Structure formats: C-alpha cells, structure tokens
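*Asks:* here's a sequence, model it:
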Amino acid sequence: MHPSLALSNLNKLPFRHKKLATEAVEGNLQKLDALLEALKTLPQKQHAFVTPVLYALLEPDSAIIQELLEQGVAGAERLARRLTQLQTTFSLAPTVLLSSPIPEDAATAVWERIWFWAQFLDQLYEQLPLMPREEVYISFILASLPLTSHVDKSRAAFPLQTPGVRAMLARAWVTLFRDKSLRSLQMISFGLNYLTQDAYEDDEETCLWELSDQLGGLDALADLIIEHLAHLFPAPAPATPQTVKLADGLVYFLHRIWHSTSFISMLPDAGICSLLVTVCRALSADQSSLAQNLYELVHELLIDGLCSHAFTEKGARSIADSLSAGLLSLLTPPTPYKTRKELLLVFDRVLPGKTVFPSVLVSLSPVLPTLEPPSDIIIGGAFLKVWNHFVELVERRSAFFVHSCRNTIAPLRACHNLKCNQIRKKTEFKQCTGCLVAYYCSKACQREDYRTGAHRHECPKLNEARKGAFYQPVDCDGTDNHTGERLSLKKEDDKFFRALLAAEYARRKVEIGVKIVKFWTENPDEVPCLEFDFSAGAVTVNVYSAPYMNSVTHMGEIKRGYRWPPDGFSEAVARSAASQGRVWVHLFAVEVGDGGASNVRLLLKPLHTENAALWNGLKIIAARWRCDNSINIADEPQREDVERLVKVCEGIAETHS
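*Replies:* Model prediction:
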C-alpha cells in the first residue's frame, strides 16, 4: 500500500476534520456525511490527507453484501447501511482527489477500488434495484475524473485501459440520457469528454468499438448521437451557457471518432447535415471561448462531411434540408480558418453538382438573394470567383426549372420497336407494364417487338434499371454482375434530368458533333457513348466507346474507374447499333454520394431521333477527314461541315427515353 493511503495521514488534518474522518472510517454514516460537508472549509492542499478514508471505505467486501442479500429481511438494515456508505464515498471521491495532487500509485490504487465497486453495483442492479441505477453511473463517472482529467497523460490513460470501462460508459449514456435531467446530461458530458480520450485510434480494441458493441452496433451509436444532439439543439436559437456545457463532451467525442469511415457510413443521411447546421447556428451566437471552440469543431465536421463523407447518399434531400436550415450562412466568410480552403471545393463542386436536383434549387433560390457577396478574399480571390460562378449557375438553372415547370406541352416519346421508332406525344403511346420504360405506338408494335425483337430479354433488365436508377457499386466479379445497394431517385428528379439533358444537347449540338466526328475518325466501327457530366456544375461532354466503358468496369482503370456503366448499358449499345442511326447512347452523370468523384453515377438516357440524318451525316464527314492525311484533326477543320449538317437537321423530332 502506498504510504499516502495509510490511516496515519489523518493525523495531519485539523482536529475537527480528523475526528470526523476517523469516525467515518469506523462506519458512522452521519460522520461521513458531515465530513463531506466539512471539506468545504478545509484548505484544498490538505484534501489529499482524506484519501485514506476513501481507500478504507472502498475495501472490496462484496462477498459480505452478497451474504446480506441472501439473508433477506434479516440483513436488510446492514445492507442498506453499506450501500449508503458506498454511495456517499463515491460522492466524496471527486472532491478529495480533484482538489490536490496525489501520487500516481495512490490514485491508481483508489481507482482500482472505485472500479471494483462500480462494476459490482452495476451488476447488483440487474439482480435487485436497491439504489437508483443513475446514481451508480453518476458515481462511476465522477470517481473517474481525478485520473482522466489529470494533466499527466499516463495517469489519465490508466482508467481508459481498464477492460469494460467503455461498456459501462455506454450503459451509463443510455440510462442517463433516458433520464434527461440536467445533472444526468452533465454527467454524460463529463464521461464522453474524459473517458473517450483514445477515440482517435481506429482499432477494434479501442473506444469506438467498445462503445458500439455495448450499444448494439455502430448504427445504434450513430442514432444515439443524433438523438442526443437533437435534444440539446432542437432549434437554431442561440444556445444558453448551460446548453454549451452540456454539449461539450458530446461534440469532442464526435470530433474524435469522425475519422472512422465505418462510423460515418452509419450516420442517418436524412438529418445529420441539417442537424450540424442547427448546432453551428446555435453555437455561433455565444461568444464565450467554449462555445466558439465547439462551433469551430462542428463547423469543421460539417465542411468535411460535405466534401468527403456520406451526407448525400439518398440524393439531394439532406442538402436541401440543410440549405433550408441555413447552411449557406455558415459557408460564406468569415468562417473558421481551418475550413476556408475546403469551402472552395464546396462551392466549386459539391453544391453545383447538386443543382440538378429540383429540391436543392427550390431551397437555394430564396436564400441566395439574402446573402451579401463574400467580402474577404480567400486564396488570392479564388473564393470570390468560385462564388460568382455558383450564383450564376443557380440563377440559370432555377430559371430553367421554372420554365420547364410551366411548359404544358406533352413530352415526346419514341416507339420502342426499332422497326417503327415513331416519335409522338407521350399521351399517344402505351407503356409496357413489365418494365414501365418502353413505350409503343400500337399493340401491334409491342407484340412484334416482344416476339421478334429484343424486348423479351431486355424487359426485366430495364425494369431493374428503373428501380435502381442510382447504383452504388461495391464489388465486381469480372462480368456484368455487381453487388451493392441501390439508391432512390424521385420522378421529379428524373423529369428534370431529361429536361437539362435535352437543353444541353440542343445548345451544344455542333460541339458534340465535332467530338463525334473525331471519335469516328479514330473508331469508325464503334457506337459512340456520350457522357454528359453534370456532377460538378459546369457540364462537360465526353465521347467513349462501349469497349472502353466496359474495360473501365472490369479492369479498374485509374482515370475513370469510378464511373460504372448503368444497368441496361450493353442492351442500349446493341439497340443503338441495330437502330441504323436512330438511337444514340446518352449517359447523364450525376453525383449522388459524398461530394467526391467516387460517387458519380451514370444514368442511361437514350436519345431517339425521327431519322438517321445526323448520324449518317457525321459518319460521312468522319470518313472524309479520315482519308485526308494532310489534315490535323485536332484543329477541328470539320466544324464548318458539322455546323451545316446541324442546320440541315433542324426540325427532326428527337426525345430522350
């Protein structure tokens, strides 16, 4: 036993405190209560002399308690006295151990006894709730503070290395949060702040995994964190000093485990982003140092989540909700210095890539006019330039969205029977009930396409592609079979995608024609696959061959390994080849994931034309320039030919299916 834990140290106390301490050790509960009160008048430097009282009263005598339990009524009085003594001793521990320096060996010895009793009382509650379980957990958290809050990291780390500590913290969190009293919430904050200090490590034996295992998995931990944050910050109203203190431990804990992609993937998509916005807005109104520290941490998580984590895997819903909650006001300068460079990515790629979703445009349109242009220039004026481009994009697409909503002209559709391919108003067609994708101008065309065409085989694949418009690839086995989870796409999103694609194609038809001529100059026998990349705001158009697209899938080419051909791609290429120039393979690239290129998905939107005039004309131009070796095709000498061809083909009906 360490010398500082010997009862002889009580002689160093003033007479009154010495008498109370001695009688408390002898088992007098009234004197123990009195000692707890008398410590308020004892100089802090003398508090360490009371440590022997703790050590003595926490002697591991659980066998006696178990014996008293077995005695029933006969042992009830003694049992109650011992449990009351333990509870008061637990309350005494923080006052004694936090007030003055205590040798490490002594602090460790006291902790071992505290932990022994915390485990015992927790298990005892399962058998017989003799004392409120909340009190057991509160005492456990308070008793750990003398070590975990110590500036000496080696001393602070000792409780963290004790097996079972985080499992008990998880049980304490659930129980105390259910109580939701001010005292219980404060204890949770203490526990999360000091008992999760090693959560930066991502190992199966450390904090994150111990907590999640006890709670029932990472998804349960994520749910608890979100529920806790939402309870503390139900609205973006200015946070009170009390709320800031209650959020302290939770925010620091969330920041520590944010590195874990396993955990982040479990965060419910709908709500976490807008919830962080609410927390930021609430904290920003409090100018205290603690509130500002927490604000910077949450703001950092918000920006990091927008740029690199799974905030938007269910389309644009979370972004739209966050914009309504006030996201933009947190993203315009002045902002925390740590996140300013990341803001360039947010406004240059993340948010622009979401403006293809009507819900995002509807949320952005009323907010942008209320914001002042950013005044401080970041990174040599780069931010202001990106901001202006973003505003212009939103205004342009918002106006186009309003126009498309007001357009009452019935959309066009093409007969799915390639022998017909007639283009008329959608209302004049019958839809295939099997796939809900193919349209036919008559029952005869539908019957012919099903019996002698390819629809008998492609119908289930088209239905599968329709159900899983967004596809999250996980693995590839070298064939066309991929495993993963599908992400939903709203009908209004798909309708707007078609409108955007049609407008972009019509506006840039000459430029696209030149690209196709170049493609056919080098690949005369291949079907051109046109990718319209809407994933980062400004639209880029690329032309690829089907073999190249498939090689990307199977070989994992670094340059474009993240773009996976969608369901039905091979069938679309075959239809294009069989159509003799009346069906084009168009792909709509949209970002549906975490703000990075790895979450760009390709949606199949074939273009049907009334005749093959454009296809055949571009083929002829490509053949002519391919034969003329004196021409540098990179100089685009064929542009004038393409311009004349496009003008001749004006008025030919066309539609995206």
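*Asks:* only C-alpha atoms for contact and neighbour calcs from this point on.
*Replies:* Will do.
*Asks:* and stretch 46-63, what's buried?
*Replies:* For stretch 46-63, a neighbour-count test (16 or more other C-alpha atoms under 10 Å) marks 46-58 as buried.
*Asks:* looking at those residues, which is nearest L29?
*Replies:* Ranked by distance to L29 (C-alpha to C-alpha), the buried residues of stretch 46-63 are led by L57 at 11.1 Å.
*Asks:* the closest residue to the closest one other than its chain neighbours and S576, how far apart?
*Replies:* Closest residue to L57 apart from its sequence neighbours, by C-alpha to C-alpha, 6 or more residues apart in numbering: V25 at 6.4 Å. Going from V25 to S576 by C-alpha to C-alpha, to the nearest Å gives 91 Å.
*Asks:* ok so, going back, what's the closest of the buried residues of stretch 46-63 to L489?
*Replies:* For the buried residues of stretch 46-63, the nearest to L489 is L58 (60.9 Å; C-alpha to C-alpha).
*Asks:* surely that closest one and L86 touch.
*Replies:* Yes - counting by C-alpha atoms under 8 Å, L58 sits close enough to L86 to count as a contact (7.1 Å).
*Asks:* do you have the helices of the stretch 1-150 of the chain handy? List them.
*Replies:* Secondary structure of the stretch 1-150 of the chain by DSSP state H, counting those that start in this stretch: the helices cover 15-25, 29-38, 51-57, 62-71, 76-97, 104-127, 133-148.
*Asks:* in CSV: these, plus distance to A612.
*Replies:* Formatted as CSV, the helices of the stretch 1-150 of the chain follow (distance: least, C-alpha to C-alpha, whole Å):
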stretch, distance to A612
helix 15-25, 99
helix 29-38, 93
helix 51-57, 92
helix 62-71, 89
helix 76-97, 84
helix 104-127, 78
helix 133-148, 76
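*Asks:* among those helices, which comes closest to V394?
*Replies:* Of all the helices of the stretch 1-150 of the chain, helix 133-148 comes closest under C-alpha to C-alpha, at 50.3 Å.
*Asks:* which residues sit against the closest one?
*Replies:* Contact partners of helix 133-148, identified using C-alpha atoms under 8 Å, 6 or more residues apart in numbering, comprise 87, 90-91, 93-94, 97-98, 107-108, 111, 114-115, 118, 121-122, 125, 155-160, 168-169, 172, 175-176, 184, 187, 190-191, 194-195.
*Asks:* show the buried residues in the residues you listed.
*Replies:* Here, 16+ other C-alpha under 10 Å leaves 87, 90-91, 93-94, 97-98, 107-108, 111, 114-115, 118, 121-122, 155-160, 168-169, 172, 175-176, 184, 187, 190-191, 194-195 buried among the contacts of helix 133-148.
*Asks:* to check against the first, give me the structure of this:
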Amino acid sequence: MHPALHRDNLRRLPLTMRLAANAAISADRTVADVRRVQGYIATASRTQARWTLPVFYTNLDTAELPDLDTFDTEAPPPDTVSAIGRALVSLYSLYAMKSLEITGADLWPRVWPWARFLHVYRAQLPGSPPDESDFCLSFLSFARLGLDHPGTLTLMMATPWFWYMLAQAWIHLPTISGLRSKLVARNDLTWFLVQDQVTDPANMAQLIEGVGGTLAHLAQLVLLFIDGIVPADEASMDQTLIDYLDRMLTFVGLVEPALQDPFQATAVLGPFGKALLARNIIPILIRAFCSLSNSPAPPTLTALCSCFDLLAGLFLTSDGYATMPEALDAGLLRALVMSAQCSFANDVHEKYYKLYFTLFLPYSLVHYRFLSALAVALHGITHLVDTTAFKQCSTYEMWTEFLSLANERLEVLTTFDSSRSSRNVKACDNLQCSNVDVKNAFRRCSGCLSFYYCSQICQITDWRHGGHREACSSYGTLFLSAKNDEESTARQRSFLRTLVQYDYQKAQSTLLSKQTSFMNAHPGKPFLIIHDYSKGRVKMWIKSVTIVDAVEEFTGVEWKSILSPRSCKRYGNGNPCGWNIPATRNTTLRDPPPNQYLRSRGV
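*Replies:* Predicted coordinates for the structure are as follows:
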C-alpha cells in the first residue's frame, strides 16, 4: 500500500478534521460522516487534503460492493445503501483531489470497480442517482492523471471496459457549458485517443460500444468534435485548439490507417472512412484547412499536414473521389491556394500539392459536375491567385499548368452547355447516313443496346454492309452507354462524347496522317484510336486491334473508371500514378457523326 493511504496520516490533520476523518472510517460510519470530510477538503490546503486519502480509500473497499444478483432482484439492505452512498461521495472527493498520480497503483483497483458499478446501475441506485454527464466527465478528468505515470496508465488501460467508460464520457462532451471545463475535457479525451493501445481490437470494440455500438456513432462524435473547435469564419486557431484538432486527426488515422498516409492508401475506403464520408467530413476538413492557413506557424504545420493526409487518403478511394465536385463547392481550391501562400507554406512538403494539382484535379476534368463546380470555384478565388505571394510560391508552376488545362475543358463545357449536345444528341450509326438529331428521334438496336438508327433502312444497311452483323454483341462492351456505365448520368456521358469529339477534331490532321500511314503499312487491318485521359491532358494513339481483341481488352471498366479510380495502378516507389481511361474513336477517314468516337470500326 502506498504510504499516503495509511491511516496514520489522519494524525497530521487539524483536530476538527481529524475527528471527522476518524468518524468516517469507524465501524458505524455513515454517508454523512464521509460527506463531512469532503466538505473540509474545499478549504483545506493541498497537503491537508491528501492526508484525508485514507478515508476515501477505506470507503471504497471492494468487499462492500453489492452482490449483483441480489441487487438486481431485491431492495438493497441499509448497509448496502450506506456503502453505495459512501463510495459515491468518496469517488467525487478523489476526482476533485486529483490524487491518482501519487497513489495510482493502489487506488485504481478500488476506484474502478466502484466507478463501473455506479455507472452501470446508476438508474437503480437508492436515493438521488448521480448525474450521468457529470459522473462520466469527472471520471475522465480523474483518469487523465494516469497518463503522466506509465505504471498507472498500463494498469488502467488493461482494465476491462475502461475504454467503454471513456467513450461514455465522450458522448457527454457536448453538454459541457463552461468554456474552460470544455477545453479541459477535450484535452483529457484526446490524450487517450492518441495512445497506441486504442488500436487493440478489444479496446476498440469497447470504445465503439461505448459511443453507441457502431462505427457510424464513432464517426459522428469525431465530426462533432472537429466541428466544435474549428471556427466557422476561417478565423485563426490558438495553439490549444490546434493541438486538439491534430490529436483527433491522429485518432482517425489510427482507426483507419489508410487515411494516415495517402501514399499507402487503398482504392477501397474502410468502414470507418465510409462512415466519416457519409457524414460530410470533407467540408469540415476544408474549413479546418482555411483556419489553419490563417493560424500562427509553429503549432500549425503538423495539423495542416494531417489534414492533407486525411483528405488525400479519402480522395484516393473510389468513394472519396466521387465527392470531388462537392469538395470544390466546399472551398477545396480556396483552401489549397490559401495554404500555399501562408507564412509557413515552404515547410509543407511539395508532394501534397502535387497530389492535387497534378493528379486529383486534372484527372477530374472529364466530369461535367466537377467542371461546373470548378467554374464557380475559380471565380471565387480570383483575388487569391492574383497576389504576388502566390505567384512567388513553389506551387505556382503546378497551379498554372492545371489552370491551363482547366480553361481548355471549361471551354468545352461552355460549348456543351450552349449547344444541342446538352440535349443528348445522337447520330445515325449507319456510316452512310449523316442524320444527327436528339436521342428520341432514333431507334436502338435490340441486340447490343448501343447503336441507334434513324430508320429501319439504315439499320438494315448497316447490318448487311456496315459490319454490324459480325460485331453486334461485341459493340456493347466498347460503347460508352448506360449499359456499361450505370454510375454516370446521361448528361455526363454526353459531355464525354463532346470532349472526345473536341479533342479528336483538334488533332484531326495529325491523326488522319497517322491513319493513312497505318493503312498503307497494314492494308485491311482494323484499328482503334485511343483517347487516354489518365494524365490530365489527352493522349491519342492508333492501336492495331480486331473487334474480338478489343472486347477482351476493354471490358467496360474503362468507362466506369472515368468516374471512380477503381483501376488504380502504382509504379516505382508507390507514388500514385493515375488511372488509365482509354476511349476509342471510329477509324473512318471521313468526319464521323458525333456519337461514333467510342467504338471501333474495321477498315
């Protein structure tokens, strides 16, 4: 037993306190006796208060814990009622004294069983039960003291259901009214959440059960915590709040390791990451980005890099990548530009900006929804990108390269929105017909569900003389249509057709020359023109391939991967290298109808 817990210490107390303390450890002690000692602590010196520790240690004797089977079925006898009342007063007294650091190894084995019992059976306790919020948060404050003493900390964290109690305290964090009390509770909680022991499966299971039973409950608490400390107006954050934010982001990375290091991210988001995404973590993180960029340099860098890691880890998954348009709406471009020219921007590793300006953002420029959001976002940051500070930062060259490509795609978007293309224009797939009209004016082939004809005559002509008979079942695989890309909208598919057509026309003279050379070198051999958007700017080349080969190579995933990076490939040292998005165009030498760029036709 620790010397501070021996009854001999009571002799050091002033006479009045000593008499009360002796009564509180006597055989016929009552709740009132223990409460009287508790009252003296408020005016006693710190040393005198610690001399009363034997009183509370004695009244937390686990031998007096009620028999749970009897407690559940019968009214407790007077002795048990007294023991419960004395234990409750003793716990609150110890919580106020913050004495765990000196007596942890001996005090904890008595504190925990009673704390656990009083919490579980709170509603069934005789008299007035303790307020659950106050009880849990007081326990959290008391337990935090053990973090400074490795022996006590190890003992606490090895205690079954300790993490459950911490989770219960976390639930009640939003109920705290006083600013200082809220800051203290946030500090206490986040220190536990960054301990390595939290990743132990048993501990994590307890934590999840304590917050409500699912990862969705845990995600909701994480977002409430971050939302509660990040200013809504991009104001700067002080070091205390930045520390809390950084610890919470570290905790997210511990629960979902793929979000801790984007260069080790997987293409599929884990269940916790999906729960965070479903509850709109990205707008909150972007808000944190902006506030951190306006905050003092020394404490901010680590938290800002954690934001970078977490966001990039989300965007590198198919679920997270699909939210890029919403991220633009929430201010992603603004956050990137602000952070690139903040006072400590030179200390932010260039790899973070490369991920966004050379991968995420350029790759997204094939999305109709993304480009629509981008146009608004660019207009909103004109004053930020036109500053001397931004033009002199190391990120500016990457930005200008992205902006050049973005402006090209926005030009296509403008053309698309102002033309008949936005009404889902189709062309007759009989290459001998030049009829172009809205989709409803055509009939679709019932075999491949991909080709459209303006009349039965055109369908018969293409079947007999255009090669459709030999490849009807194959074309459905190569054709960008709802059949092969159920995830994108008709407007998105129409925009892609417009984009490929636009790029084809720009390179038409060069491509026609290459096609002529290919046909002279390989007479009668079919080929495709590949449009690859995986690196941002389109790459086009001619590929010798038969219809059967094309079907085997292009399985339809290529179309789907335009909207989600499912076919992510990594090279070299693991840096993400983008996704291949081949698109085929017809190989006839004449100007093709607008809808014929996503299929091959034998020559």
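*Asks:* TM between them?
*Replies:* The TM-score (TM-score structural alignment, normalised by the length of structure 2) is 0.74; 562 aligned residues with a C-alpha RMSD of 4.8 Å.
*Asks:* buried residues in the helix or strand Q459 of structure 2 falls within?
*Replies:* Using DSSP states H and E, Q459 of structure 2 sits within helix 456-465. By neighbour count on 16+ other C-alpha under 10 Å, the buried set for helix 456-465 of structure 2 is C458, Q459, T461, D462, W463.
*Asks:* which element is encountered next along the chain beyond that helix?
*Replies:* helix 468-478.
*Asks:* so which elements touch that next one?
*Replies:* helix 456-465, helix 547-553 (3 or more C-alpha pairs under 8 Å, 6 or more residues apart in numbering; DSSP states H and E).
*Asks:* which residues does stretch 383-391 of structure 1 contact?
*Replies:* L343, L344, F347, D348, P352, L368, P373, P374, I377, I378, G537.
*Asks:* contacting residues around C433 of structure 2?
*Replies:* Contacts of C433 of structure 2 (C-alpha under 8 Å, 6+ apart): C458.
*Asks:* and what about it, helix, strand or coil?
*Replies:* coil (DSSP: H, G, I helix; E, B strand; the rest coil).
*Asks:* any idea how far it lies from Y452 of structure 2?
*Replies:* C433 of structure 2 is 12 Å from Y452 of structure 2, by C-alpha to C-alpha.
*Asks:* one more: S364 of structure 2?
*Replies:* From S364 of structure 2 to Y452 of structure 2 the distance is 29 Å (C-alpha to C-alpha).
*Asks:* then I542 of structure 2?
*Replies:* 25 Å.
*Asks:* do P593 of structure 2 as well
*Replies:* Distance from P593 of structure 2 to Y452 of structure 2, by C-alpha to C-alpha: 12 Å.
*Asks:* next, show the common contact partners of those two.
*Replies:* In contact with both P593 of structure 2 and Y452: A427, C428, D429, using C-alpha under 8 Å, 6+ apart.
*Asks:* who's in contact with the first one?
*Replies:* Spelled out, it's A427 of structure 2. Contact partners of A427 of structure 2, counting by C-alpha under 8 Å, 6+ apart, are S434, N435, V436, D437, Y452, Y453, P593, P594, N595, Q596.
*Asks:* likewise for L169 of structure 1?
*Replies:* Y137, I141, G191, L195, L211.
*Asks:* ok, of the residues you listed, which one's closest to A63 of structure 1?
*Replies:* Y137 (21.4 Å).
*Asks:* what's the match for that closest one in structure 2?
*Replies:* Matched by TM-score structural alignment, Y137 of structure 1 corresponds to C136 in structure 2.
*Asks:* can you report how many residues neighbour its match?
*Replies:* Around C136 of structure 2 there are 23 other residues, counting by other C-alpha atoms under 10 Å.
*Asks:* any idea what G164 of structure 1 aligns with in structure 2?
*Replies:* In structure 2, G164 of structure 1 lands on W161 (TM-score structural alignment).
*Asks:* I misspoke; the intended subject was K314 of structure 1.
*Replies:* Per TM-score structural alignment, K314 of structure 1 is aligned with A322.
*Asks:* check the gap between its match and A158 of structure 2 for me.
*Replies:* Going from A322 of structure 2 to A158 of structure 2 by C-alpha to C-alpha gives 41 Å.
*Asks:* the two: which is more packed in?
*Replies:* A322 (19 against 13).
*Asks:* what's around the closest residue to that one other than its chain neighbours, how many residues?
*Replies:* Computed as C-alpha to C-alpha, 6+ apart, the closest residue to A322 of structure 2 that is not its neighbour in sequence is S564, at 6.4 Å. By other C-alpha under 10 Å, the residues close to S564 of structure 2 number 24.
*Asks:* so what's the residue mapped onto S564 of structure 2 from structure 1 up against?
*Replies:* Under the alignment (TM-score structural alignment), S564 of structure 2 pairs with V592 of structure 1. By C-alpha under 8 Å, 6+ apart, the contact list for V592 of structure 1 reads T312, E313, K314, G315, A316, F470, N599, V600, R601.
*Asks:* from the chain's centroid, how far away is whichever helix in structure 2 runs longest?
*Replies:* Counting residues, the longest helix found in structure 2 (DSSP state H) is helix 396-418. Chain-centre distance of helix 396-418 of structure 2: 28 Å, with C-alpha atoms, centre = their mean, to the nearest Å.
*Asks:* matching residues in structure 1 for it?
*Replies:* Residue span in structure 1 matched to helix 396-418 of structure 2, by TM-score structural alignment: 384-406.
*Asks:* now do the strands in the stretch 451-600 of structure 1.
*Replies:* Here the stretch 451-600 of structure 1 has its strands, by DSSP state E, counting those that start in this stretch, at 470-476, 482-487, 528-533, 540-545, 583-591, 600-604.
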